[in-house]
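*Asks:* below: sequence and its predicted model.
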Amino acid sequence: MKAVTITEESEPIQLVDIDTPEVSGDECLVKISAAALNRRDQWIREGMYPGIQFGTVLGSDGCGIVEEGPSEWKGKEVIINPNVNWGDNPQAQSSDYSVLGMPTNGTLAEYIKVPSHRLHQKPSHLSMEEAAALPLAGLTAFRATIKKGGAKAGKRVLVTGAGGGVSQFAIAFGLASGAEVFVTSGSEEKIERVKEMGVKGGFNYKNEKWFKEAGQTGGFDTIVDSAGGNQLNNYLKIVKPAGKIVMYGSTTGHPEKVDVFRLFWSQAQIMGSTMGSDDEFVEMLEWVNKHQIKPTVNQVYELNDYLKAFDRFKAPDHFGKIVVRF
């Protein structure tokens, strides 16, 4: 079968021929219909991800049809929970936790072998390409926005970096919860686009004083962020008393300093968040089905154009998820 793997070549990701996995017992062989890219795939490509293991099939998100396995799954359209060994603690992942796509072979292949308990029925209102865009980003956003952020009717939520894979789901879950949702972005076009989705307002973070404009709106009960860096102190200026700043990434690095006085005086909570537990994956799917949430797919590429897909992913102007179709 054909698969996209990480290699030691000058172009680290290569489309190669490898053996189709064999299944036994409770395992299922899923013929992948579509797989979506995530930031970790690009980081692996750039050699910026810890513990790179050459020869691993990349990809954490996938949707397909079960060809072999227990009878109750054969022929079903499924999406795959990318968690590996979350563990028994719902609050935090185990020490040997990982995600599909390294070190375990991932979804950027014609077939993948997974235990049947990793499978869930594809939401019927989603296409294969849309469903493929859901697992990792959807679960990350659900945990950060709903489970940790506490978004609900009567609350005000700020989602930073509108247009990314996780942020679009954070916006969608925030709106579904009944909260008032605002965003930041470096693109006025993206701000206008999310307003069409129901977002109440947006702030361009390229304006150094954006947080003053944001603060004039009344502040936020929850701020969902993946950037980190020195913006953290701006968030502390606009989070409401006893509000929450939920951070699921640090794309701009560490803050040079933290305004600790403002932090303790505001009674604010700064919370870390990762993808989410297996139970939260089930809850996330329930929300997607109940509220008919649909991901925004920016562009779909055929497998042979996988490099174009990766290059499109790293372009700053893309809005939504990048999907590879098989």
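*Replies:* Received, thanks. Numbers count the residues shown, from 1 in each chain.
*Asks:* use CA for all of it now, contacts and neighbours both
*Replies:* Noted.
*Asks:* which SS state does Lys244 fall under?
*Replies:* Secondary structure state of Lys244, per DSSP: H, G, I helix; E, B strand; the rest coil, is strand.
*Asks:* distance of it from Ile223?
*Replies:* Noted for Lys244: a distance of 6 Å to Ile223, by C-alpha to C-alpha, to the nearest Å.
*Asks:* mutual contacts of the two, please.
*Replies:* Jointly contacting Lys244 and Ile223 under the rule C-alpha atoms under 8 Å, 6 or more residues apart in numbering are Gly149.
*Asks:* looking at these two, which is more packed in?
*Replies:* The residue with more neighbours, out of Lys244 and Ile223, is Ile223; 29 against 24, by other C-alpha atoms under 10 Å.
*Asks:* tell me how many other residues crowd Val260.
*Replies:* When neighbours are defined as other C-alpha under 10 Å, Val260 has 11 of them.
*Asks:* next one: the residue most central in space within the chain from Phe310, what distance?
*Replies:* Nearest residue to the geometric centre of the chain (C-alpha atoms, centre = their mean): Ala137, 1.7 Å. Look at Ala137 and Phe310: by C-alpha to C-alpha, they are 17 Å apart.
*Asks:* Gly161 is in contact with Val183, isn't it?
*Replies:* Yes. Using C-alpha atoms under 8 Å, Gly161 is in contact with Val183, at 7.1 Å.
*Asks:* included below, for side-by-side comparison, is a second structure:
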Amino acid sequence: MKAIVHTSPKGMEGTAFQEFESAEPKAGEVKVQLKSAGLNHRDLFVLTRHGDGEPPFVIGSDGAGVINGVGADVNNVKVGDEVIINPGLGWHSKSPAPPKGFDILGYPSNGTFAEEIVITANSVEPKPTHLNWAEAGVLSLAALTAYRALFTRGQVQEGQHVLLPGVGSGVITFILQFAKAVGAKVTVTSRSEAKRQQALKLGADHAIGSEKDWNEALDGEKVDLVIESVGAATFEKSLDQVKKGGTVVTFGASAGDEIKLDIRNFFYGQYNLLGSTMGSREELREMLQFIENYNIKPVLDKTYRLEEYEDAFNRLEAAEQFGKIGFAISE
């Protein structure tokens, strides 16, 4: 089969679209003929984590397709079923943190940027009927991350005010849609005027330039909840925008891992700071039901063929996208 494979050296230089050995499903496994796949920032990170001497692997965590092979003792799906891939490995039930052994598809295991994939049968879920293949293939990782950050960790409620710094990523566009679906007020920030306008069209109530004084732009109004994924570049401004007793949920740090925190101001303000990482199979199923109930679809930025992977990776690395970047694999 054809696939996007990483060998060595580290980075894009060790990546190629090439032939890769196909596998057959063993007991408890299924083979999925992939129709589409989705690109995530993790797919960039693993190119630098893959060490010299490790075996080649297929990149990619998100995908959707049709079951075309079933191993022994598989009862939840059959050949011909349309499914999406659950990229989370080993996290079944909702819990305060991932269990020991939790991992994500696409390193060190083989991932979804390929014509087919063999995966455990409990790692597939029925494809939402209201999504086309392009939409289904980019869904799981970003929408699950968004769902856990906003609902499980952030505990958002109708009428609350949510701040989303750095709008444009797949996760943040999902959070914007999810928050509006349950009746929250949403403010976004971005350096890009184009992205701010796209966010307003998607339902945001306010869109602020990242360089502006956020407090002034909101006329002094504080927010109930911030979902942070930028990190060092925005964290201080984000915390300053939270009302006393409010919450910051963080799931990323694209602009730096280390922050300074005035701990006295923090405890006097009775703030809550929570980490979040993707989510469990239970939360994935809740998210799938949620998007069907509210007819929510991924925001598709651009779709590429697998052989155009360099253009896709470069677009993501440059943060040019608004929404999800996908791969069209087969008809």
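*Replies:* All right, it came through fine. For clarity, every value in this text was computed on a predicted model and none was experimentally measured.
*Asks:* tm score of chain vs chain?
*Replies:* After superposition, the two chains reach a TM-score of 0.94 (TM-score structural alignment, normalised by the length of the first structure), with 322 aligned residues with a C-alpha RMSD of 1.8 Å.
*Asks:* wait, isn't the residue nearest to the centre of the first structure in contact with Ala172?
*Replies:* No. Ala137 of the first structure lies out of contact with Ala172 (C-alpha under 8 Å); the separation is 11.7 Å.
*Asks:* neighbour count for Gly161 and Val183 of the first structure, which is higher?
*Replies:* Neighbour count, other C-alpha under 10 Å: between Gly161 of the first structure and Val183, Val183 has more, with 27 against 24.
*Asks:* can you tell me what that one aligns to in the second structure?
*Replies:* Aligned by TM-score structural alignment, Val183 of the first structure pairs with Val188 of the second structure.
*Asks:* now for the longest strand belonging to the second structure, which elements pack on it?
*Replies:* Longest strand in the second structure, counting residues (DSSP state E): strand 29-39. On a contact count with 3 or more C-alpha pairs under 8 Å, 6 or more residues apart in numbering; DSSP states H and E, strand 29-39 of the second structure meets strand 62-70, strand 116-120, helix 133-137, strand 324-328.
*Asks:* let's have these in a markdown table, adding distance to Gly14 of the second structure.
*Replies:* Output for these, formatted as a markdown table (distance: least, C-alpha to C-alpha, whole Å):
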| stretch | distance to Gly14 of the second structure |
| --- | --- |
| strand 62-70 | 21 |
| strand 116-120 | 21 |
| helix 133-137 | 25 |
| strand 324-328 | 20 |
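*Asks:* can you say which of the ones you listed is nearest to Glu286 of the second structure?
*Replies:* Of all these, helix 133-137 sits nearest to Glu286 of the second structure, with 15.8 Å by C-alpha to C-alpha.
*Asks:* the closest one against the first structure, how far on average?
*Replies:* When the first structure is superposed, helix 133-137 of the second structure averages 0.7 Å from its matched positions, counting by mean C-alpha distance after the TM-score superposition for the first structure.
*Asks:* equivalent range in the first structure for that helix?
*Replies:* The aligned range for helix 133-137 of the second structure is 128-132, by TM-score structural alignment.
*Asks:* and the contacts of that stretch?
*Replies:* With C-alpha under 8 Å, 6+ apart as the test, stretch 128-132 of the first structure has contacts from 33-36, 61-64, 79, 122-123, 294-297, 300, 323, 325.
*Asks:* how far does it sit from its chain's centre?
*Replies:* Distance of stretch 128-132 of the first structure from its chain centroid, counting by C-alpha atoms, centre = their mean, to the nearest Å, is 14 Å.
*Asks:* still on that earlier bit, so which strand or helix has the match of Val183 of the first structure?
*Replies:* strand 185-190 (DSSP states H and E).
*Asks:* if we can go back for a sec, can you tell me the element the residue nearest to the centre of the first structure falls in?
*Replies:* Taking DSSP H and E as the criterion, Ala137 of the first structure maps to helix 135-142.
*Asks:* now the angle between strand 27-36 and that helix, please.
*Replies:* Put simply, helix 135-142 of the first structure runs at 70 degrees to strand 27-36, going by axes from the mean of the first three to the mean of the last three C-alpha atoms, to 10 degrees.
*Asks:* which part of the second structure matches the helix or strand that comes right after helix 135-142 of the first structure?
*Replies:* Sequence order places strand 156-159 as the next helix or strand after helix 135-142 of the first structure, per DSSP H and E. The alignment of strand 156-159 of the first structure onto the second structure (TM-score structural alignment) spans residues 161-164.
*Asks:* check the mean deviation of that stretch from the first structure.
*Replies:* Compared with the first structure after fitting, stretch 161-164 of the second structure deviates on average by 0.8 Å (mean C-alpha distance after the TM-score superposition for the first structure).
*Asks:* all helices for the stretch 201-331 of the second structure, in order.
*Replies:* Using DSSP state H, counting those that start in this stretch, the helices of the stretch 201-331 of the second structure run over 214-217, 235-240, 263-268, 281-294, 309-317.
*Asks:* quick check: which of these is buried the most?
*Replies:* Comparing the helices of the stretch 201-331 of the second structure by mean neighbour count (mean count of other C-alpha atoms under 10 Å), helix 235-240 ranks first with a mean of 19.
*Asks:* and it, what does it pack against?
*Replies:* strand 223-228.
*Asks:* show me what the strand it packs on is packed up against.
*Replies:* Looks like strand 223-228 of the second structure contacts strand 161-164, helix 235-240, strand 242-250 (3+ C-alpha pairs under 8 Å, 6+ apart).
*Asks:* closest one to Thr7 of the second structure among the helices and strands packed on strand 29-39 of the second structure?
*Replies:* strand 116-120 (18.3 Å).
*Asks:* the next helix-or-strand element following the closest one vs the first structure, mean deviation?
*Replies:* Using DSSP H and E, the next helix or strand after strand 116-120 of the second structure towards the C-terminus is strand 124-126. Superposed on the first structure, strand 124-126 of the second structure shows a mean distance to its aligned partners of 0.8 Å (mean C-alpha distance after the TM-score superposition for the first structure).
*Asks:* which other residues reach strand 124-126 of the second structure?
*Replies:* By C-alpha under 8 Å, 6+ apart, the list of residues contacting strand 124-126 of the second structure reads Asp81, Glu82, Val83, Ile84, Ile85, Asn86.
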